[in-house]
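Visitor: dropping the sequence and predicted coords here.
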Amino acid sequence: MGSAISLRDDFDGAVLRRLARASGSANQVRRLLSLAEIYDGGSRTAAARIGGVSLQIVRDWVIRFNARGPDGLLDGKAPGKPSRLNDAQRRALVEVVERGPIPAIHGVVRWRLIDLVQWLHDEFAVSLDATTVSRELKKLGYVKLTARPRHHAQNEQAMEAFKKGFAAELAKVKSTLPKGTPVEIWFQDEARIGQKNKITRRWARRGTRPSAPKDQRTKSAYIFGAICPEQGKGAGLVLPFCNTETMALHLIEISLAVAPGAHAVVLMDQAGWHTTDKLDVLANISLIALPAKCPELNPVENIWQFMRDNWLSNRIFTSHGNIIDHCCEAWNKLVDQPWRIMTIGRRKWARRS
């Protein structure tokens, strides 16, 4: 019979009992007290009796304790079944998810778990179920998200060039102003709110499909909104049309919201009523056009989404006047929350140094 394995000599029975009193793990306490019995000169049989285990398991505890000290007597997490995907296969899975499906080849316009199951089988002859693929994707940092809309003709290079060149555009405006004039950066846009309203997501029990009221009538109004994210300010009007005359009214509203003695640089898209020479631009305002087909550059788009999701959707508007009332209420509620404007509206590329 082989000799018993000796315990490491940098601990003793008193130390292990003290550690047992401080431990929050019942299993570690049991193992510490068993090994304390051996340190105090007791037999391995007595140690096994204290631990309620066999001599072989006491021997395993001794090996773990000698290797890692008291931490070696804590319960470890069971390793479970090894993954059936190797690192190369995971990298390939990430690449195909990022690239997305090719409808003509894969027959779908977005990846479903069942499609990825089939792809893994076709590429690597690995048979997994949808639950396992979902678990692998979550480990890789992927979750299901709603895609944001992007104009099909958008020029991403133009977007990046605008952001990089905005400081120079701002400097040009400053050069035309008296030295020391404070400059406020504003963003402007319009949103149509009508009886054909949006239905937003909501919490519901799994397996059910909640309902929400939906109108088919066509009365509508427009919120003309502008925000100054750095100062949490907003200027808005609710108007019946989008044209040069209503845009001029909004510029007057923005002009009134600019701090006395300051100058507003207003960024907006290239709608016809924004760029026409017939538009009267007040002295304390300069206009800068955003690149075409790039609504992502305008944080007012995010303001509209927030207002629809929280205050304006899932409603039935009974009349045109009712639409106007709710639009005014929603905009005033936003202006009363300057921190909301700051949080949603700030863009690093537009912040003044």
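Guide: Happy to help now that I have it.
Visitor: please make it C-alpha for all contacts and neighbour counts, starting now.
Guide: Fine.
Visitor: ok, the closest residue to residue 202 other than its chain neighbours to residue 315 distance?
Guide: Spatial nearest neighbour of residue 202, excluding adjacent residues (C-alpha to C-alpha, 6 or more residues apart in numbering): residue 210 at 7.8 Å. Distance of residue 210 to residue 315, computed by C-alpha to C-alpha, to the nearest Å: 15 Å.
Visitor: longest helix in the protein, please.
Guide: helix 156-175 (DSSP state H).
Visitor: who are the packing partners of the helix or strand just after that one?
Guide: Per DSSP states H and E, the first helix or strand lying C-terminal to helix 156-175 is strand 183-194. Counting contacts by 3 or more C-alpha pairs under 8 Å, 6 or more residues apart in numbering; DSSP states H and E, strand 183-194 is packed against strand 220-228, strand 263-268, helix 300-307, helix 320-335.
Visitor: what do you get if the cut-off is 7 Å, keeping everything else the same?
Guide: Applying 3 or more C-alpha pairs under 7 Å, 6 or more residues apart in numbering; DSSP states H and E, one finds that strand 183-194 contacts strand 220-228, strand 263-268, helix 300-307.
Visitor: list the residues that contact residue 219.
Guide: Applying C-alpha atoms under 7 Å, 6 or more residues apart in numbering, we find residue 219 in contact with 194-195, 320.
Visitor: Serialize the residues you listed to JSON lines and add fields for distance to residue 269.
Guide: Converted to JSON lines, those look like this (distance: C-alpha to C-alpha, whole Å):
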{"residue": "194", "distance to residue 269": "22"}
{"residue": "195", "distance to residue 269": "25"}
{"residue": "320", "distance to residue 269": "27"}
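Visitor: re the thing from before, the helices and strands packed on strand 183-194: which one's closest to residue 72?
Guide: Residue 72 lies closest to helix 300-307 among the helices and strands packed on strand 183-194, at 51.9 Å (C-alpha to C-alpha).
Visitor: let's bring in a second one:
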Amino acid sequence: MPKKVELVNHLSAEELKAAYRSSQDAIESRRWHLLWKVATGWTIKNSALAVGLEYEYARRIVKKYNTEGKTAVINKKKAVNRQGRTALLDRQQLQELAAALKEKPADGGLWTGAKVAKWIEEKTGHKKVWSQRGWDYLKKSNYSWKIPRQKHRKGDPQAQSEFKSELPEKVRQMQVRNPGATVELWFMDEHRVGLKPIIRRTWTPIGSKPVAIVEHRYEWLYVYGFVHPQSGRTHWFLIPRVNIEWFNLAIASFAAAIEVSENKKVMLVLDRAGWHRSPQVELPPAIELELLPAYSPELQPAERLWKLVDEPLVNQHFETIDRLEEVLSKRCCILAGMTEEIHNLTAYHWLPAA
């Protein structure tokens, strides 16, 4: 049986755990993790395997910690960049930068690598700091370049929270009303696409600039998407417009496709569009509608389908709506087989397993 090493009691196991979880440096974090494992009775060999370190390296870290204490964990390379020069900002200045990034920059716009570089120049007195170094310090401050998730101004957070907490009970009650039947929870939404180009970022070889042919024309069709998040199953319909008549046809086609019956019921969640709520909507007996809170697209898993639907249309030019429909038809057939990807994209953690 491998011999367990004894750690000198510089820090308790709980303190080592706290240091591991709070560390912002990847190398130091892994070293703290190793020491925490050893402190809880693991062998050095098993601890090294668990945290992804070589045994000899792990053994040296433990030995150094026993003789030097906390200083043995410090990543001495982090204060020096790849060219061997000292870091532009010390620990105190990094904290000041983190505080500055929480506010608008001096010009009232958005932080960029160039603006952070300028901030570093003013803070440190360096004559010239390149924009790339500003970008590096944005990343070092745990910032990344993201597009904000949209949230409607009129959305009611309380109503949204209640919807998420009450949906499992509503599914359960539907199951109670239909003993012996299978109850599935589906979501549905509509997506408009047309001859107006969709322009997005794309990977291209360095040194070349992608070009997209554009011609803005306003001719549309709609993708009706139904998704069962727990399995990733989908059903798709390409329809020329949105209204009650077409919605009734889509619902009837969906019901036939998944073979609803007395033994298979569906709760279908959708938004509050007028053609969804109209008294003229003709629902198959085995389908019940559940409406999302107003202005709450973030609660609709089907909304996440559209970026997958759009992929073959991005940066492309289509002469006619018929050609666009042909490409979309092929795409929907492909998406119908991408159940794992769609499950991972749409199975929100708060959804019931139905």
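Guide: Sure thing, it's come through. Bear in mind that the values here come from a model prediction, so they are computed numbers and not experimental data.
Visitor: please state their TM-score.
Guide: Here the TM-score for the pair of chains, by TM-score structural alignment, normalised by the length of structure 1, is 0.68; 275 aligned residues with a C-alpha RMSD of 3.0 Å.
Visitor: more neighbours: residue 210 and residue 315 of structure 1, which one.
Guide: Neighbours around residue 210 of structure 1 and residue 315, counted as other C-alpha atoms under 10 Å, are more numerous at residue 315. The numbers are 18 against 10.
Visitor: skip the chain neighbours and tell me the closest residue to residue 199 of structure 2.
Guide: Take residue 199 of structure 2 and drop its neighbours on the chain: the residue closest to it by C-alpha to C-alpha, 6+ apart is residue 315, 5.0 Å away.
Visitor: what of residue 184 of structure 1?
Guide: residue 264 (4.7 Å).
Visitor: cool, and residue 198 of structure 2?
Guide: The shortest distance from residue 198 of structure 2 to any non-neighbouring residue, by C-alpha to C-alpha, 6+ apart, is to residue 314 (5.1 Å).
Visitor: return the residues in contact with that neighbour.
Guide: Contacts of residue 314 of structure 2 (C-alpha under 7 Å, 6+ apart): 198-200.
Visitor: can you rerun that using 10 Å?
Guide: 197-202, 212, 307 (C-alpha atoms under 10 Å, 6 or more residues apart in numbering).
Visitor: try residue 308 of structure 2
Guide: If you count contacts by C-alpha under 10 Å, 6+ apart, then residue 308 of structure 2 has 331-332, 335, 341-342 around it.
Visitor: out of the residues you listed, who's the most crowded?
Guide: Ranking the contacts of residue 308 of structure 2 using other C-alpha under 10 Å puts residue 342 first, with 25 neighbours.
Visitor: who does the one helix or strand it maps to touch, helix- and strand-wise?
Guide: Secondary structure from DSSP H and E places residue 342 of structure 2 in helix 339-346. Contacts defined by 3 or more C-alpha pairs under 10 Å, 6 or more residues apart in numbering; DSSP states H and E place helix 339-346 of structure 2 against strand 220-228, strand 233-239, helix 321-336.
Visitor: please report the distance of the nearest residue to residue 197 of structure 1 once chain neighbours are set aside from residue 323 of structure 1.
Guide: Excluding the flanking residues, the one nearest residue 197 of structure 1 by C-alpha to C-alpha, 6+ apart is residue 313, at 6.1 Å. From residue 313 of structure 1 across to residue 323 of structure 1, the span is 11 Å (C-alpha to C-alpha).
Visitor: intersection of neighbour lists for those two?
Guide: Counting by C-alpha under 10 Å, 6+ apart, the shared contacts of residue 313 of structure 1 and residue 323 are 193-195.
Visitor: and of these, the nearest to residue 273 of structure 1?
Guide: Of those, the one sitting nearest to residue 273 of structure 1 (C-alpha to C-alpha) turns out to be residue 193, at 18.7 Å.
Visitor: and for that closest one, the neighbour number?
Guide: 24.
Visitor: ok, how many other residues are close to the counterpart of residue 271 of structure 2 in structure 1?
Guide: Aligned by TM-score structural alignment, residue 271 of structure 2 pairs with residue 269 of structure 1. Counted by other C-alpha under 10 Å, the residues lying close to residue 269 of structure 1 total 22.
Visitor: excluding chain neighbours, what is closest to residue 269 of structure 1?
Guide: Residue 269 of structure 1 sits nearest to residue 290 (C-alpha to C-alpha, 6+ apart), 5.0 Å away.
Visitor: what residues in structure 1 pair up with stretch 288-304 of structure 2?
Guide: The alignment of stretch 288-304 of structure 2 onto structure 1 (TM-score structural alignment) covers residues 286-302.
Visitor: now the end-to-end length of that stretch.
Guide: OK, stretch 286-302 of structure 1 end separation, C-alpha to C-alpha: 23 Å.
Visitor: now stretch 178-186 of structure 1
Guide: 20 Å.
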